[in-house]
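Colleague: got a structure for you, letters missing:
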């Protein structure tokens, strides 16, 4: 176990289901189907009788919990048995009710300790993300053939979901399909039944999830001749992304520097820079740390997989965002998203 996990504590009580999956590979149905206790020498995995059989293959000591033998009782027993004096817990995940049941123990709040491990992807994790990115690219090719006047946002979103699920994948998140003025909302999640008309733009933001690992990609396509302002904004956003990717290739590893450089390209074109970060790590969650943001400079390290997604949003009118997944290596970068970025006019 890495030493930073145990700074100020003797053990960690893990309740976040994504962190439990990362540590053990276990996938439950509900949020509290399992818990973990992590010491410097051992994983302890707690679950009910429903999952004991599947838990046998985990590299952990498996202990059964139930209504008669609840998790708080087992944790207290182990803390006494293992002489754990300070028990760290995930302050962003443990509920007040769970905390109250553990009050007899010396509890120490911790934040993002497992998430820090998750920032650097193992080879198997990168392989899963690469598969998810590849399927996302296939889905983009598929969905552009379904775009025609008369189709609705709702229909296209359903087609994206069906394509991914029919190939054994899950959704990294609910697909964003935004026509025209809807696209200025970065995370638009309504689904209009208004039919697509010629002279429109469509923002598509979606990702496959394979073996628990997410992809995330955004493209904008045009139906009929695009407006001059759209063309200018599109080219500016693409230029901003190319600027950030070029700096990454040149060895820049400061998230803040990359974000500032992309925003500068957009500002110099007299367009409003995007209000969000340039990107975020991707893994078991579609949004993971660190973020590429001027608000908090964080160093990017080999093994990270993150999005690069500059944008222009004109309130009430339109939005254009171009997003790729990027893997950082010791030698440079690998762009995992391969869907075309030249302007697509259907």
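Modeller: Happy to help now that I have it. The shown structure was predicted, so the numbers you read here are calculated from the model rather than taken from an experiment.

Colleague: use CA for all of it now, contacts and neighbours both
Modeller: Will do.

Colleague: Confirm for me that residue 171 is in contact with residue 212.
Modeller: No. Judged on C-alpha atoms under 8 Å, residue 171 makes no contact with residue 212 at a distance of 9.6 Å.

Colleague: what residues are up against the residue most central in space within the chain?
Modeller: In the chain, the centroid-proximal residue (C-alpha atoms, centre = their mean) is residue 286; its distance is 1.3 Å. Counting by C-alpha atoms under 8 Å, 6 or more residues apart in numbering, residue 286 touches 172, 173, 214, 215, 216.

Colleague: what do you get for residue 261?
Modeller: Contacts of residue 261 (C-alpha under 8 Å, 6+ apart): 240, 243, 244.

Colleague: Over to residue 128?
Modeller: With C-alpha under 8 Å, 6+ apart, residue 128 has these contacts: 210, 211, 213.

Colleague: does it count as helix, strand or coil?
Modeller: Following DSSP: H, G, I helix; E, B strand; the rest coil, the label given to residue 128 is helix.

Colleague: gap between it and residue 256?
Modeller: In this view, residue 128 and residue 256 are 28 Å apart by C-alpha to C-alpha, to the nearest Å.

Colleague: Same question for residue 188.
Modeller: 26 Å.

Colleague: neighbour count winner among those two?
Modeller: For residue 188 versus residue 256, the count of surrounding residues by other C-alpha atoms under 10 Å is larger for residue 256: 19 against 15.

Colleague: Residue 103: which of the contacts of residue 261 is nearest?
Modeller: residue 244 (48.5 Å; C-alpha to C-alpha).

Colleague: which residue packs closest to that closest one, ignoring adjacent ones?
Modeller: residue 258 (5.4 Å; C-alpha to C-alpha, 6 or more residues apart in numbering).

Colleague: Take this one as well and set it beside the first:
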């Protein structure tokens, strides 16, 4: 073998070293760009698998939220969520869930705590997804316990409007830059612009993070069949965060949200 094409972002370093040690003249070529381009446009079967993973995730989230009460820890809720995912038919979780309440919800990639107990007024951010037939769901919803303050309601509405802007502008041929620019502009025009911490989203399929990356500066045009996450958020460090994430399928005439779980502000009894 003179050359070998590999997925550069996935190949482990020790495998690379072993191949070169066994065959020093072997040309190892990073085929990431070609492979990600092929993966980006989903077939009907792949879209069906994504729909199934998302439906499982939404049923699991509904079950989990029904049991949330003040006094629980984030870790307890995470455990209940994972159990619900498997009970609903997941092969695995697509990634370790993010279950974050109170000030932890202001950390975009928080880890669940065992020593923090949920309190009335807390934001509870849950970012998670099932894996089904090898394909990943990725959904985020933020709810509040007992009541939502005026600030919480205003922040939530801003994030919701940004999320809906992503739905509204998406169509075949749009660039990743244009989607992120439209979504982020809603956040930037609000009184909470200093709370922006992340880009709008990323591609979704066999990997939970894959091309295209929905960010300013990425001028890649997105064809019909692309699936990506629309996940604007606002995060006040030391306070709380809100993120709303949907999985979006680009079509020839616009887009379809594969996610159907309610986006409106939810306040849970506690």
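Modeller: Sure, I can see it. This is a predicted model, so every value here is computed, not measured.

Colleague: so residue 183 of the second structure sits right up against residue 165, yeah?
Modeller: Yes. The pair residue 183 of the second structure / residue 165 is scored as a contact, 5.8 Å apart, by C-alpha under 8 Å.

Colleague: Which one's more surrounded, these two?
Modeller: Neighbours were counted for residue 183 of the second structure and for residue 165 using other C-alpha under 10 Å; residue 183 has more, 27 against 19.

Colleague: Using the three-state scheme, assign the more buried one.
Modeller: helix.

Colleague: name the element residue 171 of the second structure belongs to?
Modeller: Assessed by DSSP states H and E, residue 171 of the second structure sits outside every helix and strand.

Colleague: which residues touch it?
Modeller: Contacts of residue 171 of the second structure by C-alpha under 8 Å, 6+ apart are 224, 250, 251, 252, 253, 254, 255.

Colleague: Quick one: the helices in the stretch 101-250 of the first structure, in order.
Modeller: 113-119, 123-144, 153-166, 228-249 (DSSP state H, counting those that start in this stretch).

Colleague: For residue 38 of the first structure, find the nearest of these.
Modeller: Taking the helices of the stretch 101-250 of the first structure one by one with C-alpha to C-alpha, helix 113-119 is closest: 10.5 Å.

Colleague: which other helices and strands contact the closest one?
Modeller: helix 17-24, strand 288-292 (3 or more C-alpha pairs under 8 Å, 6 or more residues apart in numbering; DSSP states H and E).

Colleague: residues of it that come out buried?
Modeller: 113, 114, 118, 119 (16 or more other C-alpha atoms under 10 Å).

Colleague: returning to what we had before: any idea what the residue nearest to the centre of the first structure aligns with in the second structure?
Modeller: Under the alignment by TM-score structural alignment, residue 286 of the first structure pairs with residue 208 in the second structure.

Colleague: Can I take it that its match is in a strand?
Modeller: No. If the criterion is three-state DSSP, then residue 208 of the second structure is coil and not within a strand.

Colleague: isn't residue 296 of the first structure right next to residue 256, touching?
Modeller: Yes. Contact criterion C-alpha under 8 Å: residue 296 of the first structure and residue 256 qualify, at 6.7 Å.

Colleague: Translate residue 329 of the first structure into the numbering of the second structure.
Modeller: Per TM-score structural alignment, residue 329 of the first structure is aligned with residue 251.

Colleague: what's the spacing between its match and residue 172 of the second structure?
Modeller: 6 Å.

Colleague: what touches both of the two?
Modeller: 223, 224.

Colleague: against the second structure, where does stretch 297-311 of the first structure fall?
Modeller: Residues 219-233 of the second structure are where stretch 297-311 of the first structure lands, counting by TM-score structural alignment.

Colleague: Could you work out the end-to-end span of the matching stretch for me?
Modeller: 22 Å.

Colleague: Repeat that for stretch 86-104 of the first structure.
Modeller: 11 Å.

Colleague: Check the helices and strands packed on helix 113-119 of the first structure for me and report the most buried one.
Modeller: Comparing those by mean neighbour count (mean count of other C-alpha atoms under 10 Å), strand 288-292 ranks first with a mean of 23.

Colleague: re earlier: for residue 61 of the first structure, state which of the contacts of residue 261 of the first structure is nearest.
Modeller: For those, the nearest to residue 61 of the first structure is residue 244 (45.6 Å; C-alpha to C-alpha).

Colleague: Map that closest one onto the second structure.
Modeller: Residue 244 of the first structure maps onto residue 166 in the second structure, by TM-score structural alignment.

Colleague: Contacts only, for the counterpart of residue 176 of the second structure in the first structure.
Modeller: Alignment note (TM-score structural alignment): residue 176 of the second structure maps to residue 255 of the first structure. By C-alpha under 8 Å, 6+ apart, the residues touching residue 255 of the first structure are 291, 292, 293, 294, 297, 298, 299, 300.

Colleague: What number of residues are in the vicinity of residue 45 of the first structure?
Modeller: Residues near residue 45 of the first structure, counting by other C-alpha under 10 Å: 23.

Colleague: should've said residue 143 of the first structure
Modeller: Neighbours of residue 143 of the first structure (other C-alpha under 10 Å): 16.

Colleague: Residue 292 of the first structure reaches residue 259, doesn't it?
Modeller: Yes. Counting by C-alpha under 8 Å, residue 259 is a contact partner of residue 292 of the first structure at 6.0 Å.

Colleague: hey, what's in contact with both of those two?
Modeller: 277, 278.

Colleague: Now do residue 105 of the first structure against residue 99 of the first structure, distance only.
Modeller: 10 Å.

Colleague: actually residue 307 of the first structure, not the one I typed
Modeller: Taking C-alpha to C-alpha, one finds residue 307 of the first structure at 35 Å from residue 99 of the first structure.

Colleague: who has more neighbours, these two?
Modeller: residue 307 (28 against 15).

Colleague: Now do the contacts for that one.
Modeller: 216, 217, 278, 279, 280, 281, 282, 323, 324, 325, 326.

Colleague: what secondary structure does it sit in?
Modeller: Assignment for residue 307 of the first structure (three-state DSSP): strand.

Colleague: Report the separation between it and residue 327 of the first structure.
Modeller: In terms of C-alpha to C-alpha, residue 307 of the first structure sits 9 Å off from residue 327 of the first structure.

Colleague: And residue 333 of the first structure, by the same measure?
Modeller: In terms of C-alpha to C-alpha, residue 333 of the first structure sits 6 Å off from residue 327 of the first structure.

Colleague: of those two, who's got more company?
Modeller: Applying other C-alpha under 10 Å to residue 333 of the first structure and residue 327 shows that residue 327 carries more neighbours, namely 24 against 19.
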